[in-house]
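Student: I'll drop the sequence and a predicted model, then ask my questions.
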Amino acid sequence: MDIEVVNPATGAVIGTVVAGTPADVDTAVAAAVAAFPAWSATSVDERVGVVRRIAEGLVERTAELAATMTAEMGTPLTFATKVQVPNPVGIANGVADVLEQGYFDGEEIGNSLVLREPIGVVAAITPWNFPLQQMVAKIVPALAAGNTVVLKPSELAPLTADLLASIVTASGVPEGVFSLVHGTGPVVGEALVSHPDVDMVSFTGSTKAGRRVSALAAETVKRVALELGGKSACVVLDDADLGRAVKIGVANAFMNNGQACSAWTRLLVPADRHDEALGLAVAAAAKYRPADPSDPTTRIGPAVSAAQRDRVVGYIRTGVEEGATLALGGPDAPLDQGSYVAPTVFGGVTTDMTIAREEIFGPVLSVMPYTDEDDAVRIANATIYGLAGAVFSADPDRALAVAKRLRAGQVDVNGGMFNTSAPFGGYRQSGNGREFGRFGLDEFCEVKSIQR
């Protein structure tokens, strides 16, 4: 059976891939098991070479990769070119840097030699919203650590996976070290997670799906790394430059068409400046006009699919029904064709509202008032998630102090830049484990102590 790939901006079918089966998973895992002894015994220098060649391949094929992601999942072409490809390049080179700095040299603790060793066969299950980044964030450190990998990409963004597979193959990995199996989560994903010869599962996706992965993997006591949902808060303190903070906050909330697990979808502002902040947010959001994502001037494209569009629109309707102030946008389609959602801003949002509690995964921003700093922290932490957050203040020390109080895996202070070598991951139901750099490598290694 074929899986059709649909351009969400037009509804046109732009390609197909063959849907895998449990038998295909068995074949790929068997090849990975067979290839593991030789690959795990390769030198660090050899594996560094493979990682560097993958990074070089990504750079060389930037235009093709960016255009493919734009076509199959609707990310704006400029965002794909400036973020969706460069971030994976930085991730790959960051992993190579860590290896070259002696990551596998071992450590002496008393009479013990402590070593890091590969886990074995890794199943990497990746999402559609940052397809290349999340594939690279799993495949590269897993291979660098000496593991073999079977990848199951999202069926909504499989063409990007095919391009990456060709780059990985060209990097010089032996047969069986890396395999790609297309398919759906319930068929291919669950077969991988349940497979007795898979030693680790690294999964990025929804919290609901992550719970299912954890339950299935527990049957064979696999290691599981999960990067799941988020409901991140951008806390604007009373001494901050409100205009700058709101502008950056809106840009973050709407990046990648609002389809980012780490997006700051809750904008927390002083209650006495709520209306001013709402006006600023509306003015900033109004500049994000839905349009053809392949146009380099487009800042926001469609939702990845009609189903995702309908899900987001449902949340917008719920926000209105529960009493939030609809300040911009709404449930009506902004264009005649495609899976577009109107960029939407709500004001007067409270913690009991659905739009303040659940991950929407679309261009929807909730402006929420707070009374004082402690109240802001309380609201920010009033969530089952804990992936990301932000703090803005004229006083960097004050901002840092508040950032430390937020229960989240990464917090940006005054617009701090994304770092592809710093650990990325969440607290609570945003998952467990970390990606990128040294901390990402740790996820794919066993630790052995040898007493002498």
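Tutor: Alright, I've got the coordinates.
Student: please make it C-alpha for all contacts and neighbour counts, starting now.
Tutor: OK.
Student: quick one: list the elements packing against the helix or strand hosting residue 57.
Tutor: Per DSSP states H and E: residue 57 is located in helix 44-60. Using 3 or more CA pairs under 8 Å, 6 or more residues apart in numbering; DSSP states H and E, the elements in contact with helix 44-60 are helix 86-100, helix 131-144, helix 158-170.
Student: got a list of contacts for stretch 329-336?
Tutor: Contact partners of stretch 329-336, identified using CA atoms under 8 Å, 6 or more residues apart in numbering, comprise 290, 313-314, 316-317, 340-345.
Student: please state the offset of stretch 65-76 from the chain centre?
Tutor: Stretch 65-76 sits 16 Å away from the centroid of its parent chain (CA atoms, centre = their mean, to the nearest Å).
Student: ignore what I typed, I meant stretch 112-119.
Tutor: On the basis of CA atoms, centre = their mean, stretch 112-119 is displaced by 29 Å from the centre of the chain it belongs to.
Student: same question, stretch 175-182
Tutor: 22 Å.
Student: cool, stretch 345-352 as well?
Tutor: 25 Å.
Student: all the strands of the stretch 101-250 of the chain, residue numbers only.
Tutor: 107-109, 112-118, 121-125, 148-152, 178-180, 200-204, 223-227, 233-236 (DSSP state E, counting those that start in this stretch).
Student: ok, second structure coming up, stack it against the first:
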Amino acid sequence: MTVVREPHLYVGGQWIAGGGTDSEVENPATEELAGVVTQASPAVVNLAVASANAAFDGWATTPVAERAAALRRLHEVITQRAERFAELITLEQGSPPPVARKLHVDTPLAVLAQTAEALGEFPFRSELGNSVILREPVGVVAAITPWNLPLHQIVVKVVPALAAGCTVVLKPAALTPLTAFELMRAFEAAEFPAGVINLVTGSGGDVGDQLTRNASVDHVSFTGSTPVGAQVAAAAAETIKGVTLELGGKSASVVLSDVDDALLAKAVKVTVANCYLNGGQTCTALSRLIVPNDRLPQVEELAAAASAKYVPGERLGPLISAGQRKEVESFLGSGEARVITGPVELPERGHYVTPTVYSGVDPDSRLAQEEIFGPVLVILSAESDDHAIAIANNSRYGLGGALWTGDPDHALEYAARIRTGQVDVNAAPFNPRAPFGGYKASGIGREIGDYGISDVLEIKAVQL
């Protein structure tokens, strides 16, 4: 296996020495060395922020049509290099190749295309009585991204910020930085102006914290765990800067009592697939399946059969690290509920865990309340539809969710009662222009499309 080596960072439109020590990147599917990446020294981090500030006025005043054209060029370059991006994601994140292409590359490409379209229609100027309302870019945005979706999570932060007229300093996750380097080459090929996008690497505790506290950074967009998100918000408050926080989730898939057998089977199949997607390492994973009491035996049989199709090392990828595997394993065999899935054979190498479905779960238990971030589904039973909604809302999180109903006429009524940022009804498709974000401990602000652009704008009233 060829080891990817990245000895330079992209700052101010140039590839420069990082100034820090090198860091190794592991392939979680094989536990072999995948890459060696330079780290940014504090001086280089400050240089990246200064470069973004120097480029801001020019980019902010670039006509909207030209910014949209630049995004379309970027879309074309990434499309041409899609297989390379998918290969890197499989290498550093462990995602099986089909998932790496469809989830990790095609989805952010759709978001990028829709953001460019949204930009052409965005109301940067409107009128209200004798006032002109101007929506202006906030300035320099620090984008701090996670390891579970190395390309997508960058795109949903960086692209709307650039569309808004902001400049960006990107810090990718230390576990999956290789994709970010390839993305910088795509920006370079798409001929973005120097300093508009900058790449620095390092740990969240060092480089991420430095960016967050830097007075010359105007907004921080962070995706990660809720505890770290709270730390980011507190650090950003020192310089009174805005934050976008996309944090944890414990999403519920709610099956109402009016579903027929066919829709019930679909609900279970889709919920298991969503829970296990990306090795269970998605913040929107449907990790709680809530069903009517009288359908529980049928649901258990369906869920066990669906889970058995996810073979580790084939359809199911690894967890990102040995540490993450240990954390997920701490939930397994806890004795809190019944395991309805059988044992599976795990590959000899790689950070794989057994995909597991629990039933008879107490809604207040650790299994039902904590974000596991692995292929673990819990089934809970409800006495009524109202009880099912109450169980769904019995969570500190509020990021995603699903609703299954045989009566489309009251779908919106029930979806509105679920306290989350998004709800998919009967497996409705992902909308790459709709807002994405959470309630409660799942975060602050919204990403993607028009809403991602709005999140990094200041609003000015000019009275005439």
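Tutor: Arrived safely, thanks for sending. Nothing here was measured: the structure is a model prediction, and the numbers come from that model.
Student: and the strands of the stretch 101-250 of the first structure, which is most packed in?
Tutor: Comparing these by mean neighbour count (mean count of other CA atoms under 10 Å), strand 233-236 comes out on top with a mean of 31.
Student: quick check: that strand aligns to which part of the second structure?
Tutor: Aligned using TM-score structural alignment, strand 233-236 of the first structure spans residues 252-255 in the second structure.
Student: swap in stretch 35-50 of the first structure?
Tutor: Mapping stretch 35-50 of the first structure onto the second structure (TM-score structural alignment) gives residues 55-70.
Student: endpoints of the matching stretch, how far apart?
Tutor: One end of stretch 55-70 of the second structure sits 15 Å from the other (CA to CA, to the nearest Å).
Student: okay, buried residues for that stretch please.
Tutor: By neighbour count on 16 or more other CA atoms under 10 Å, the buried set for stretch 55-70 of the second structure is 55-56, 59-60, 64, 67-68, 70.
Student: list just the nearest of those residues to residue 240 of the second structure.
Tutor: Comparing the buried residues of stretch 55-70 of the second structure against residue 240 of the second structure with CA to CA places residue 56 closest, at 19.6 Å.
Student: helix, strand, or coil at residue 336 of the first structure?
Tutor: coil (DSSP: H, G, I helix; E, B strand; the rest coil).
Student: can you tell me what it aligns to in the second structure?
Tutor: For residue 336 of the first structure, the residue aligned by TM-score structural alignment is residue 348.
Student: swap in residue 391 of the first structure?
Tutor: Aligning on TM-score structural alignment places residue 391 of the first structure opposite residue 403 in the second structure.
Student: for that match, the count of nearby residues, please.
Tutor: Residues lying near residue 403 of the second structure (other CA atoms under 10 Å) number 23.
Student: cool, the one 3 residues further on as well?
Tutor: Residue 406 of the second structure has 16 neighbours, counted by other CA under 10 Å.
Student: make sure it is indeed in a strand.
Tutor: No - using three-state DSSP, the assignment for residue 406 of the second structure is coil, not a strand.
Student: neighbours around the nearest residue to it once chain neighbours are set aside, how many?
Tutor: Nearest residue to residue 406 of the second structure, sequence neighbours excluded (CA to CA, 6 or more residues apart in numbering): residue 259, at 4.7 Å. By other CA under 10 Å, 16 other residues sit near residue 259 of the second structure.
Student: do the one 10 residues further on as well
Tutor: Number of residues near residue 269 of the second structure (other CA under 10 Å) recorded here: 18.
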